[in-house]
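Asks: Generate a structure from the sequence data that follows.
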Amino acid sequence: MSKNEADILLVEDNPGDVRLTREAFKDGKIANTLHVTEDGVDALDFCYQRGEFADAPCPDLILLDLNLPRKDGEEVLEELKADSNLRHIPVIVLTSSDSHDDLVKSYDLHANAYLTKPVDPVEFIDTIQTLEQFWLSLVQLPECDSR
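Replies: Next up, the predicted model:
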């Protein structure tokens, strides 16, 4: 990724987790923009730039909860990874589920990583900051193709 600022899409319906994620990114050293959708349908609309998200940027990274209203995280992941224009976007499953079945299914659907959200708020923020440092400082990410 050649640009210095990353567009990150957080797909999360829990306001507390959204707040903690915003706090963790705010404290980070990397310039980025955190976009939030609260369900799977809106997440896909954001990625496909449909409806109210017609002017949305292509996300450089997606943080995806599994337990979402309207369309769950597995369905979102499956659709993103089936689309040749979107499959290159790294999708990090960030969920409260520590179920082995959820873990295996997420990787079967080509998740790039699976993280279980820590219950402790300080540990949660540390996890997000470590994720940010790795994915946005060390890893080279492809840029989105024009759609």
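Asks: Could you use CA atoms for every contact and neighbour count after this?
Replies: OK.
Asks: Does the residue most central in space within the chain lie in a helix or a strand, and which?
Replies: Nearest to the mean C-alpha position of the chain, counting by CA atoms, centre = their mean, stands Leu63 at 1.6 Å. In this assignment (DSSP states H and E), Leu63 forms part of strand 61-64.
Asks: Provide the contact partners of that strand at residue level.
Replies: 6-12, 73, 89-95 (CA atoms under 8 Å, 6 or more residues apart in numbering).
Asks: mind running it again at 7 Å?
Replies: 7-12, 73, 89-94 (CA atoms under 7 Å, 6 or more residues apart in numbering).
Asks: what are the ranges of the helices in this structure?
Replies: For the chain, applying DSSP state H gives helices covering 15-27, 40-48, 73-82, 100-108, 121-133.
Asks: Just put those in CSV and tack on mean neighbour count.
Replies: Formatted as CSV, these follow (neighbours: other CA atoms under 10 Å):
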stretch, mean neighbour count
helix 15-27, 16
helix 40-48, 21
helix 73-82, 19
helix 100-108, 14
helix 121-133, 17
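Asks: for comparison, sequence B:
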Amino acid sequence: MTSEHRSSKPVDILLVEDNPGDVRLTKEALNDGQIANTLHVVKDGVDALDFLFQRNDYADAPRPDLVLLDLNLPRKNGDEVLGELHEDPDLRFIPVIVLTSSEAEMDIVKSYKLCANGYLTKPVDPNEFIDMILELERFWLSIVRLPTDTDPD
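Replies: Here you go, the predicted structure:
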């Protein structure tokens, strides 16, 4: 993703989160951020995969530029979502940041083994949570260069 692409349209972010408080804080932080974005929210792993694979109710969903994924989700957990994304040759290029309350080393290791691009533990303090989302936005959407063409051949 080039800076020209970023300025021409809002960045699509998929937030996979079942906690309404964390959804509200993420929305607040991204609204205060410097990158124009459209935040799409789903509450479980099944809906996340439907969104990403553009199936069922999400047939017209945009391909997100970034996924923020909780691990502890109903119906399908974050590990299962990561596993299916990693196996898909097109979707594996979408950066996925695990955003969870777990500080367990086994969760961190498993997420990276499943090709998560980052692992962040949610701060308890709402202001720290908002600051973390703003830093995440700045890094992943301003500094990091993301591919726009996943099939350069």
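Asks: Would you report the TM-score computed for these chains?
Replies: Here the TM-score for the pair of chains, by TM-score structural alignment, normalised by the length of structure 1, is 0.96; 146 aligned residues with a CA RMSD of 1.2 Å.
Asks: Out of the helices of structure 1, which gets nearest to Glu143 of structure 1?
Replies: helix 40-48 (13.7 Å; CA to CA).
Asks: can you tell me what part of structure 2 that closest one aligns to?
Replies: Alignment of helix 40-48 of structure 1 against structure 2: residues 45-53, by TM-score structural alignment.
Asks: which residue in structure 2 lines up with Glu78 of structure 1?
Replies: The alignment partner of Glu78 of structure 1 in structure 2, by TM-score structural alignment, is Gly83.
Asks: from what I can see that match touches Leu114, true?
Replies: Yes. Here Gly83 of structure 2 reaches Leu114: they are 5.7 Å apart, a contact under CA atoms under 7 Å.
Asks: Return the distance of the aligned partner of Leu71 of structure 2 in structure 1 relative to Thr95 of structure 1.
Replies: In structure 1, Leu71 of structure 2 lines up with Leu66, judged by TM-score structural alignment. In this view, Leu66 of structure 1 and Thr95 of structure 1 are 6 Å apart by CA to CA, to the nearest Å.
Asks: swap in Pro69 of structure 1?
Replies: From Pro69 of structure 1 across to Thr95 of structure 1, the span is 14 Å (CA to CA).
Asks: So between those two, which is more surrounded?
Replies: Taking neighbours as other CA atoms under 10 Å, Pro69 of structure 1 and Thr95 compare with Thr95 leading, 20 against 13.
Asks: show me the contacts for that one.
Replies: Contact analysis of Thr95 of structure 1 by CA under 7 Å, 6+ apart lists Asp65, Leu66, Leu115, Thr116, Lys117.
Asks: 6 Å instead?
Replies: Thr95 of structure 1 makes contacts with Asp65, Leu66, Thr116, Lys117, as judged by CA atoms under 6 Å, 6 or more residues apart in numbering.
Asks: try Pro74 of structure 2
Replies: Contacts here follow CA under 6 Å, 6+ apart; on that basis Pro74 of structure 2 touches Asp44.
Asks: what's next to the match of helix 40-48 of structure 1, contact-wise?
Replies: The contact list for stretch 45-53 of structure 2 (CA under 6 Å, 6+ apart) reads Tyr58, Lys76, Asn77.
Asks: again, only using 7 Å
Replies: So stretch 45-53 of structure 2 is contacted by 16, 42, 56, 58, 61, 63, 73-78, 81 (CA under 7 Å, 6+ apart).
Asks: Would you list the buried entries among the residues you listed?
Replies: Neighbour-count burial (16 or more other CA atoms under 10 Å) applied to the contacts of stretch 45-53 of structure 2 gives Val16, Val42, Arg63, Leu73, Lys76, Asn77, Gly78, Val81.
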